[in-house]
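Undergrad: below: sequence and its predicted model.
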Amino acid sequence: MRSLTFTRGLALKLFAVALAVALRFVVAGDPTVERGLRVPLEFENLPGSVEIMGGPPEAVEVRVRGPSGVLRRLEAGDVAAIIDLGSGRLGDRLFDMMEGGVRAPFGVEVAQVIPSTVSLRLEVEPPPRLVPIVPVTEGEPAAGFVVGGVTVEPAMVEVVGPLSQFLESTEVITESIDLAGTAVPVNETVAVGVADSRLRLLAPVKARVT
């Protein structure tokens, strides 16, 4: 009985060794290849009072290197391009994407990132500010009629965005109101928006123009 147990144990050990050797040859025989991926650019640890300026790219091109079998199994989300903004430093910043900016699974090497450096400007976002709403009209009224005083309700709206943009001339405008051939008083409710794309309304607003 002891001889039978010993024989079975030896057989299992030999099988395990053979399997390990076979797997080693399989892995060793898997060629190393490269693959290009377009990876969305993400930001983490962004303080709530800080605004990202400078128009960062929406995604980066990443070339990864590794065993062909591993790269074939890569799925969306396995590779991530992330910029950590947790330091809280403001102003013009440069981030080297090859220095830990791209995270890949074990066994996958990041060979190249385009662009290799991402430039950002980080600014403090001040509290919302009240900005006047300017009505936009086009066309001329019917003969014998003129455009008198135009009123907007509400007259002002809260806007948020980077401090530097508020230092410039800022205004909120309405949708264009067509006055061509109009012979009656205008009374329209229209959408409102910020002319500067770097600013935004604190909340969606519609205005009544008369």
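TA: Nice, I can see it.
Undergrad: when you work out contacts or count neighbours from here on, use the C-alpha atoms and nothing else.
TA: Will do.
Undergrad: how close does the residue sitting nearest the centre point of the chain sit to residue 30?
TA: The centre of the chain sits closest to residue 58, judged by CA atoms, centre = their mean, with a distance of 5.4 Å. Distance from residue 58 to residue 30, counting by CA to CA, to the nearest Å: 34 Å.
Undergrad: same thing with residue 86?
TA: Where residue 30 is concerned, residue 86 sits at a distance of 40 Å (CA to CA).
Undergrad: quickly note the distance from the residue nearest to the centre of the chain to residue 191.
TA: Distance, residue 58 to residue 191, using CA to CA: 28 Å.
Undergrad: just residue 6 next, same as before
TA: Distance of residue 6 to residue 191, given as CA to CA: 85 Å.
Undergrad: now swap in residue 85 and tell me
TA: Distance of residue 85 to residue 191, given as CA to CA: 35 Å.
Undergrad: looking at those two, which is more packed in?
TA: Neighbour count, other CA atoms under 10 Å: between residue 85 and residue 191, residue 85 has more, with 18 against 13.
Undergrad: separation between the nearest residue to residue 81 once chain neighbours are set aside and residue 56?
TA: Nearest non-adjacent residue to residue 81, counting by CA to CA, 6 or more residues apart in numbering: residue 102, 4.4 Å away. From residue 102 over to residue 56 the distance is 16 Å, taken as CA to CA.
Undergrad: who has more neighbours, these two?
TA: Neighbours per residue, other CA under 10 Å: of residue 102 and residue 56, the larger number sits with residue 102, 21 against 12.
Undergrad: which ones are touching the more buried one?
TA: Going by CA atoms under 8 Å, 6 or more residues apart in numbering, residue 102 touches 79-82, 110.
Undergrad: check it against this one:
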Amino acid sequence: MKFWRDVFLQNWGVKLTSVFLAFFLWMAMRGEPPAERVITVPLEIIRPAEMEITGERPSTVELTLRGATSNMWPAQPVPSCRIDLQDASEGEHVVSLTQANVRLPRASGLEVVAIRPARVKLVLERTITRTVPVEVSRGDPPLDLEVYAVTVTPPTVVITGPRTRVQAIREVSTESISLAGRRESFRTPARLTAEDGSILMTPPGPVDVYFQIGARRQLQTITNVPVVSEDPSFTLSPSTVALSVLVPISVPRKLTPGDFTASVAAVDLDPTKAILHVRPEVTLKKEIASGIVIMQVKPPEVTVRKTADN
């Protein structure tokens, strides 16, 4: 009995220390048991020059990693997943994700168990450039007024983006410009709107928009406007034309043939030809009011004949 008591109790502190040291040495030799952990990592896609990815483009994937938990601490560098499409052609590509796509920290001892999703579908399109007009989006002016003209500077923009999306765009619109309470012509900057975030515009805006505003107009018809030739050696048929003219309602009288000049310029006449068909040039003799516009000339052309004695 005394023998066993001496074995356990004599120098018990040294013996207990030896037991703990042996335990920790065993744990160190045994190693840490492997564990699994699911993490979300960024997906890096390398695309060819002058190509863009259209449609759905995942930005992350889930990795199931196996290894010592100490190698999965937040202080460790974050793994990532990379797809290299540097040499890919235009079109749809289905890429299977494997361990070769995963970039792990060096000497981490981590093993990739699974990748979700296992496949990624990507669509590549060529990047193209196109020039399109700027369309002004606007409201209506007060009831007694109308917009005579709208001028945009610059009138066009250059758009750049994926081929099919650029080809589908016919124009680029401005933000809506309110004309409520506007009774005079004015100029204003306007931002350009792009519904598709993949489209880049040059210049990006804003553009300068000028509105010419005046009294509401009504259509007047003026008949028997004489047509004259600058070269008397030619005769004209018919000798008169009729005009359809937009006239502001603020003009106090109806316009007459005497307000207009209709002529055939000598430079339009070919003396070697006996018969010509020429568009007469019609203008106001003097400015009566802004906003008067000649909408139509009937007939649009007159017949010009060289006189017999020439």
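TA: Structure's in. What do you need? This one's a predicted model, so the numbers in the text were calculated from it and none came from an experiment.
Undergrad: just flag the most distant two among the contacts of residue 102 of the first structure.
TA: 82 and 110 (13.5 Å; CA to CA).
Undergrad: looking at these two, which is more packed in?
TA: residue 110 (21 against 17).
Undergrad: let me see the contact set for the more buried one.
TA: Contact analysis of residue 110 of the first structure by CA under 8 Å, 6+ apart lists 62-65, 98, 102, 104.
Undergrad: of these - the most surrounded one?
TA: For these, the largest number of neighbours (other CA under 10 Å) sits with residue 62, at 23 neighbours.
Undergrad: mind telling me what element it is part of?
TA: Per DSSP states H and E, residue 62 of the first structure falls inside strand 59-67.
Undergrad: average gap between the following helix or strand past that strand and the second structure?
TA: Next in sequence after strand 59-67 of the first structure, counting helices and strands by DSSP H and E, comes helix 68-72. By mean CA distance after the TM-score superposition for the first structure, the fitted helix 68-72 of the first structure averages 1.0 Å away from its aligned residues in the second structure.
Undergrad: for helix 68-72 of the first structure, which positions count as buried?
TA: 70-71 (16 or more other CA atoms under 10 Å).
Undergrad: quick one: the helices in the first structure?
TA: Here the first structure has its helices, by DSSP state H, at 2-28, 68-72, 163-166.
Undergrad: of those, give the one that comes closest to residue 150 of the first structure.
TA: Nearest of these to residue 150 of the first structure, taken as CA to CA: helix 163-166 at 25.3 Å.
Undergrad: residues in the second structure aligned with the closest one?
TA: Under the alignment (TM-score structural alignment), helix 163-166 of the first structure falls on residues 163-166 in the second structure.
Undergrad: in the superposed pair, what's the mean gap between the matching stretch and the first structure?
TA: Stretch 163-166 of the second structure sits 2.2 Å off on average (mean CA distance after the TM-score superposition for the first structure).
Undergrad: buried set for that stretch?
TA: 163, 165-166.
Undergrad: contacts for it, please.
TA: 125-130, 159-160, 199.
Undergrad: in the stretch 201-310 of the second structure, which spans are strands?
TA: Taking DSSP state E, counting those that start in this stretch as the test, the strands found in the stretch 201-310 of the second structure are 207-215, 217-229, 234-237, 240-248, 260-264, 275-278, 281-284, 293-298, 302-306.
Undergrad: picking that back up, which of the contacts of residue 102 of the first structure sits closest to residue 206 of the first structure?
TA: Closest to residue 206 of the first structure, out of all of the contacts of residue 102 of the first structure and judged by CA to CA, is residue 82, at 37.2 Å.
Undergrad: trace the closest one over to the second structure, please.
TA: Taking TM-score structural alignment for the superposition, residue 82 of the first structure sits opposite residue 82 in the second structure.
Undergrad: ok, back up a step: just the angle for the strand holding residue 62 of the first structure relative to helix 2-28, thanks.
TA: 140 degrees (axes from the mean of the first three to the mean of the last three CA atoms, to 10 degrees).
Undergrad: run through who's touching strand 59-67 of the first structure.
TA: The contact list for strand 59-67 of the first structure, computed with CA under 8 Å, 6+ apart, reads 30-41, 71, 81, 107-115.
Undergrad: now that strand: which residue numbers in the second structure?
TA: Alignment of strand 59-67 of the first structure against the second structure: residues 60-68, by TM-score structural alignment.
Undergrad: and that stretch, how far out from the chain middle?
TA: 39 Å (CA atoms, centre = their mean, to the nearest Å).
Undergrad: try stretch 133-153 of the first structure
TA: For stretch 133-153 of the first structure, the distance to the chain centre is 40 Å (CA atoms, centre = their mean).
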